[in-house]
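Trainee: Sharing a model prediction with you, sequence too.
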Amino acid sequence: MNAAAVDNTDASTASDGSENNNRSKQQMAMVRRIVSRVLMPIRKCRVKRTNVIDQLKQNDEEFSVLKLDGSHTVLNLDRLVDAIECNTTVKNIQIHGGLIANLPLEQQHLLWHALGKLPKLEEIHFKYFLEFPLMLDGLNCLLDRAKGVRKLTVYDSVLYTRNYDDRLITLEQHENLKTVFFSQLRIPEGRVLDPIVQSIVTAPNLSNLTIRIPRKKKNLVTTETLRRLVRDCANLKILELRRIVLRDEHIIQMAKDLEETQNKKCPEGEEPKSKIKEVTVQCDDTLREDCCAALGSLLKNNSTITRLEVWGQKVVEDGFVEVISSLKENKTLKVLHLSHDIGDKGNSALTDLLKQNYVMETLYMRSFGDPTMMAKTDYFLKLNATSLRGLQLDINMNRAKLVEKLEKHNEELNHLYFILRGNPNVFDA
C-alpha cells in the first residue's frame, strides 16, 4: 500500500470518528433535554412543597389555596402552625388524610385551631380520610372558629364520633355557609347520621345539601329531620340524599311538606317560603302507589321543583301513570328520574303527556320495553330542550326569530321540519 492510500484511509477513519462523536454529542444533548423536561416539574413541586411555610408567611395574594397532603409530613408542625397564624390570604384549604394519619390528637387540634382562625377562609375540603377517620371533634374545632366559611366538602372519608350522641356543632352563626357536600361518606356501624344533619339544618342560609354514601343503608335519618330540612331551611335549593334509604312514610311526608310550602300563601310582596329546585332521594326497593300518589299531588301544581330523582329498583305501573299524568299541566319540572318496567299503561300515559308538556327535557328510565317508544320520547324531549316545540303554537312568531332558529338547527333535518310544519306563515310574502 502506498503512502497516499494510507493517508486517505487515516483521513476516512478520522472523519468517521468525528461523525460518531458529533452524533454521540447530539444524542447526549437530546437525553439531557428530555431528562430536564421530566425533572423540572418534579423540582418545582419539591420546591413548592418545602416552601409552603414561606409561602404562607409571604402573604402573597395569589397564594389563596393551601393544600396539605402526605408529602408535608416532613414539615415541622410548630413552624407550619405559626405560618398559618400569620397568613391573611388563604381562602381555600384542602386537607388529605395522609397528613393527619401521622399526627397525635394534640397536634391535630393545634392544626385545626390555626386553620379555623384564617381570616379569609371560605372553603374547607377534606378528602381520603379512610384508614385514619376524620374525627368529629376535630371538625368541630375547625368550624367553631371558621364562621365565614361558605362551603364544606368531605370526600371519601369515614366521619367518626367517639360517643354515640356526639353532634356537629350548631351552625346558627355561620351565615355565609351555603354548601355542605358529603360524597362517598362512610358511616361506621352503630353510628347514625341524623344528629349531624340536624346540626347542618341550623345554618341560616344553607342552599345546597348533598350527602352520598357508598352503599344503601336504612334508618340513617328520621322523619322529623327531613321535615326540618323542607320546612325550616328557607334558602335550600338543592337536596340530595343518595343511597340513604327512606321509608314510604318518609317520602309521603316529604312530598306533603314540599307541596304545603310551595302552595302556602304569603303576604303581598313576599316570595314563597320554599325555594327547593332539585330533590334526590332513595326509596326502599319499590316506589309504591301511596308514594306515587303523594308525588303526583306535589307535581300537579309544582311551581319551584325543576329536577326530581327517586332512586330504587322499580316503580309500580299504576303509580307511574299517576306521576306522569300529574305533569300534563306542569310548567316547571324539566328532569324526572324514576325506575323501569313502566308497562303498556305507562307508555300510553307518557304519550299523552308529551302531547301537552313542552317543558320536560329528560326522563331517566332503565327500560321502556318498546325501543320505538323510547326513540320517540327521546326525540320529543330533545325538542323540548331546544324550545322548538313551543314554536309550533305560535304561527305568527316574528320572522327574524324563526330564521335565527332555522340557522341554529340547520344540521338537524327533523328539527327544521318541525319548525316549518309549525310555522307555515314563514313563507308568506
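Mentor: Perfect, I can see it now. Model, not experiment: these values are computed from the prediction.
Trainee: switch to C-alpha atoms for all contacts and neighbour counts from now on
Mentor: Fine.
Trainee: How about the contacts made by residue 294?
Mentor: Applying C-alpha atoms under 8 Å, 6 or more residues apart in numbering to residue 294 gives the contacts 252, 255, 256.
Trainee: Now it: which helix or strand?
Mentor: Here residue 294 sits within helix 289-300, counting by DSSP states H and E.
Trainee: do residue 318 as well
Mentor: Here residue 318 is covered by helix 317-325, with elements defined by DSSP H and E.
Trainee: Taking helix 289-300 as reference, get the angle to that helix.
Mentor: 10 degrees (axes from the mean of the first three to the mean of the last three C-alpha atoms, to 10 degrees).
Trainee: Identify the residues contacting helix 317-325?
Mentor: For helix 317-325, using C-alpha under 8 Å, 6+ apart, the contacting residues are 287-293, 295-296, 299, 341-343, 345-346, 349-350, 353.
Trainee: Repeat the analysis, applying 6 Å as the threshold.
Mentor: Residues from elsewhere that reach helix 317-325 (C-alpha atoms under 6 Å, 6 or more residues apart in numbering): 289, 292, 296, 342, 346, 349.
Trainee: And the helix or strand just after it, what does it pack against?
Mentor: Using DSSP H and E, the helix or strand that directly follows helix 317-325 along the chain is strand 335-337. Counting contacts by 3 or more C-alpha pairs under 6 Å, 6 or more residues apart in numbering; DSSP states H and E, the secondary-structure elements packed against strand 335-337 are strand 307-311, strand 362-364.
Trainee: got another, please set it beside the one above:
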Amino acid sequence: MFKKLFKFNKKKQEEVKEIEESIEKQDKEEVEVEQVHNEVDNNEESEHVITEELQEDTIDEVCEAIKEEAIEEVKDDIKNIETKEEIDEAKEVIEESEYKEELEEVKEAIEEIGSEEVSYIENDDKYEDIKEVDQELVEEVKEKKVNLFDRLKQGLTKAKQGITDKIDTVLKSYTKVDEELLEDLEEVLITADVGVNTTMDIIERLRDVIKSKKITDPKDVRSELQLIVEEILTSDNSKLDVEHSPTIILMVGVNGVGKTTTIGKLANRYKSEGKKVLLAAGDTFRAAAIEQLEVWANRSNVDIIKHQEGADPGAVIFDAIKAAKARNVDLLICDTAGRLHNKANLMNELGKVFKIVDREFPEAKREVLLVVDATTGQNAVSQAKTFKQVADITGIVLTKLDGTAKGGVVLAVKSEVDVPVKLIGVGESVEDLQDFDAKAFSDALFGNN
C-alpha cells in the first residue's frame, strides 16, 4: 500500500524531467520564444527571464497537482490502514524522503485521518471480538505455561528432596559462611550425581561470589547457588529446531532409556502443530520395538516406515528418507537400534546410518538426540561421552527425571559433555516431555513459584 501512497517522489522527478525536456524542445523549436518575443518586444534579456519563470511556474503547478493527487490518494488509501504500525511506517517513509517538506501535508493527512481510522477500528464491534479472542489466546498460553511449570515442579519432587532440601538443611545448620559450609554443600552435590568435576566448578564459582559480594549470611548463599546452576544449564542452542522443512531427527541411545516413547511423544506434539510427520522404525533388533512405535504412530495418526524384525536398520532409514521426499514430509523421526555404548561393532553400525543420511538427505536440517535415563546417574554421563565420539550429537533428552532423587545428573551431562539438554521427561503423559528451560528448571528445583 505504501508504494502507492508515496510514489510522489518518483512521480515528481519524472514529471519535472518531462516538463524540462518539453520546454527545452520548445526552446529549440523557438515556439515558446516567439510567444515571449511578442509580449516583451523582442527583448532578449526579458525573454530569458520570462522563459525561466514560465518553466518554474509550470513545474510548480505540476508539482502542486501531484502533491494534491498524492494527498487525495492518501485520504483514499488510509481507510485501509488497520494498525498503528502501518501509520508509523507511512510517517517513516516521509521522514526519509528527499522531498520531506513537500510531503508535510501528506504526513499531516496520515496523522489526522490515520488516528481517526484507528480510533474507529478500536471502537468497532468486530475489533472488540478480535480483542476478546486475542485475550483468550493469551490466557490460554499463560495457563499452559503454568500447567507445564506445575508438572515440572511435580516431576522434580524427588530431585528437589535429594538436592535443594538437603542444601537447605546444610545452610540452616550454619550461622556463618566458611569453608566447612562449602565442604558440606560439595558433599550434597556429589551425592546428588552432579559429578565431581561439575561440583568443584560450582563450589569454586560460589566461593568467588561469596568473596566478591562479601556474603556472610548462609541464607544468601542459596540464591547465589541457584544462579550458578541456571548459568551452567543455560545454552544458546537448547531449543529443538524443527522449523526447517524437511527436518530429520535421529534418536540414539542404549536399550531401555525411552527412545521409542520419546519419539511417540514428539510425533504427537508436532502432528498437533500441523506438521506432516513420518516415523522410521529403525530399531529392528529389540523385541516388540517396531510394534511399540506402530502403536504411537496410530495414536498420533502419522505414517510409519518399517521392515521385519532383524532387518538392516540402514535399509529402513534409506526407505524412510525416500518416502519422506516423495510425500513432502516436514519432519522425519528415526528410531535407531538400541545398543550398548561399549560395543564397538554396534557403534560402528550407527555410523553407517549417519552415512546414509549424509548421502541421501543432505538438504534436511538434522537433529541428533541422545536419550539417556536420568536414573542411571553417572552412567548417563559415560554414555553421552561415548556416543559423542561416534555421532555429532546436537542435543540430549533426559528421561525419567521424575523417578530419581539424583537430578544433579542434568548438570553433569550439560557440563561434562558440553552438549545442550533439549528435552526432559518428568512423567508418563505426552505433556511431561518438555522443552528444557534452564530458568524454569532451576526455579522448580529450588522451589520458586
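Mentor: Ah, there it is. This structure is a prediction, so every number in the text was calculated from the model and none was measured.
Trainee: Fetch the TM-score of the aligned pair.
Mentor: Here the TM-score for the pair of chains, by TM-score structural alignment, normalised by the length of structure 1, is 0.21; 151 aligned residues with a C-alpha RMSD of 7.0 Å.
Trainee: Looking at the helices and strands packed on strand 335-337 of structure 1, which is nearest to residue 66 of structure 1?
Mentor: strand 307-311 (35.0 Å; C-alpha to C-alpha).
Trainee: what helices or strands is the helix or strand containing residue 153 of structure 1 leaning on?
Mentor: Element membership for residue 153 of structure 1, per DSSP H and E: strand 151-160. With contacts defined as 3+ C-alpha pairs under 6 Å, 6+ apart, the packing partners of strand 151-160 of structure 1 are strand 123-127, strand 134-135, strand 179-186.
Trainee: Next secondary structure element downstream of the top helix by length along structure 1?
Mentor: Of all the segments of type helix in structure 1, defined by DSSP state H, the longest one is helix 3-50. As assigned by DSSP H and E, the chain's next helix or strand after helix 3-50 of structure 1 is helix 52-58.
Trainee: now for that next one, which elements pack on it?
Mentor: Other helices and strands packing on helix 52-58 of structure 1, by 3+ C-alpha pairs under 6 Å, 6+ apart, are helix 77-86.
Trainee: counting contacts, what elements does the helix it packs on pack onto?
Mentor: Applying 3+ C-alpha pairs under 6 Å, 6+ apart, we find helix 77-86 of structure 1 packed against helix 52-58.
Trainee: List the buried residues in whichever helix or strand comes after the helix it packs on.
Mentor: Downstream of helix 52-58 of structure 1, the next assigned helix or strand under DSSP H and E is strand 65-68. By neighbour count on 16 or more other C-alpha atoms under 10 Å, the buried set for strand 65-68 of structure 1 is 66, 68.
Trainee: which residues are in contact with strand 65-68 of structure 1?
Mentor: Contacts to strand 65-68 of structure 1, defined as C-alpha under 6 Å, 6+ apart, come from residues 90, 92, 93, 94, 95.
Trainee: Wasn't the last one part of a strand?
Mentor: Just to be clear, that refers to residue 95 of structure 1. Yes: Residue 95 of structure 1 forms part of a strand when assessed by DSSP: H, G, I helix; E, B strand; the rest coil.
Trainee: For residue 111 of structure 1, see how far away it is.
Mentor: With the distance defined as C-alpha to C-alpha, to the nearest Å, residue 95 of structure 1 ends up 11 Å from residue 111 of structure 1.
Trainee: ditto for the fourth one
Mentor: Applying C-alpha to C-alpha, the value for residue 94 of structure 1 to residue 111 of structure 1 is 13 Å.
Trainee: more crowded one of these two?
Mentor: It is residue 111, of residue 94 of structure 1 and residue 111, that has more neighbours when counted by other C-alpha atoms under 10 Å, with 23 against 16.
Trainee: excluding its backbone neighbours, what's nearest that one?
Mentor: Residue nearest to residue 111 of structure 1 in three dimensions, not counting chain neighbours: residue 81, with 6.1 Å by C-alpha to C-alpha, 6 or more residues apart in numbering.
Trainee: now do residue 139 of structure 1
Mentor: Nearest non-adjacent residue to residue 139 of structure 1, counting by C-alpha to C-alpha, 6+ apart: residue 112, 7.5 Å away.
Trainee: just checking, the one you found touches residue 143?
Mentor: No: using C-alpha atoms under 6 Å as the test, residue 112 of structure 1 is too far from residue 143 to be in contact (8.7 Å).
Trainee: So for those two, which sits in the more crowded spot?
Mentor: Neighbours per residue (other C-alpha under 10 Å) separate residue 112 of structure 1 from residue 143, with residue 143 holding more: 24 against 20.
Trainee: Can you tell me how far the more buried one is from residue 123 of structure 1?
Mentor: 11 Å.
Trainee: Which positions within the helix or strand hosting residue 216 of structure 1 qualify as buried?
Mentor: Using DSSP H and E, residue 216 of structure 1 sits in strand 208-218. Of the residues in strand 208-218 of structure 1, those buried by neighbour count under the rule 16+ other C-alpha under 10 Å are 208, 209, 210, 211, 212, 213.
Trainee: Repeat that for stretch 210-226 of structure 2.
Mentor: Of the residues in stretch 210-226 of structure 2, 210, 215, 218, 219, 221, 222, 224, 225, 226 count as buried by neighbour count, 16+ other C-alpha under 10 Å.
Trainee: That stretch: end-to-end distance?
Mentor: Taking C-alpha to C-alpha, the first and last residues of stretch 210-226 of structure 2 lie 13 Å apart.
Trainee: Could you check the angle the helix holding residue 294 of structure 1 makes with strand 307-311?
Mentor: Going by the same axes, to 10 degrees, helix 289-300 of structure 1 makes 170 degrees with strand 307-311.
Trainee: buried stuff in helix 289-300 of structure 1?
Mentor: The neighbour-count check on helix 289-300 of structure 1 (16+ other C-alpha under 10 Å) flags 289, 291, 292, 293, 294, 295, 296, 297, 298, 299, 300 as buried.
Trainee: by contact count, what packs against the strand ranked longest in structure 2?
Mentor: In structure 2, ranked by residue count with DSSP state E as the criterion, the top strand is strand 365-373. Counting contacts by 3+ C-alpha pairs under 6 Å, 6+ apart, strand 365-373 of structure 2 is packed against strand 247-252, strand 395-399.
Trainee: what's the closest of these to residue 114 of structure 2?
Mentor: Closest among these, once you apply C-alpha to C-alpha, is strand 247-252, at 43.9 Å.
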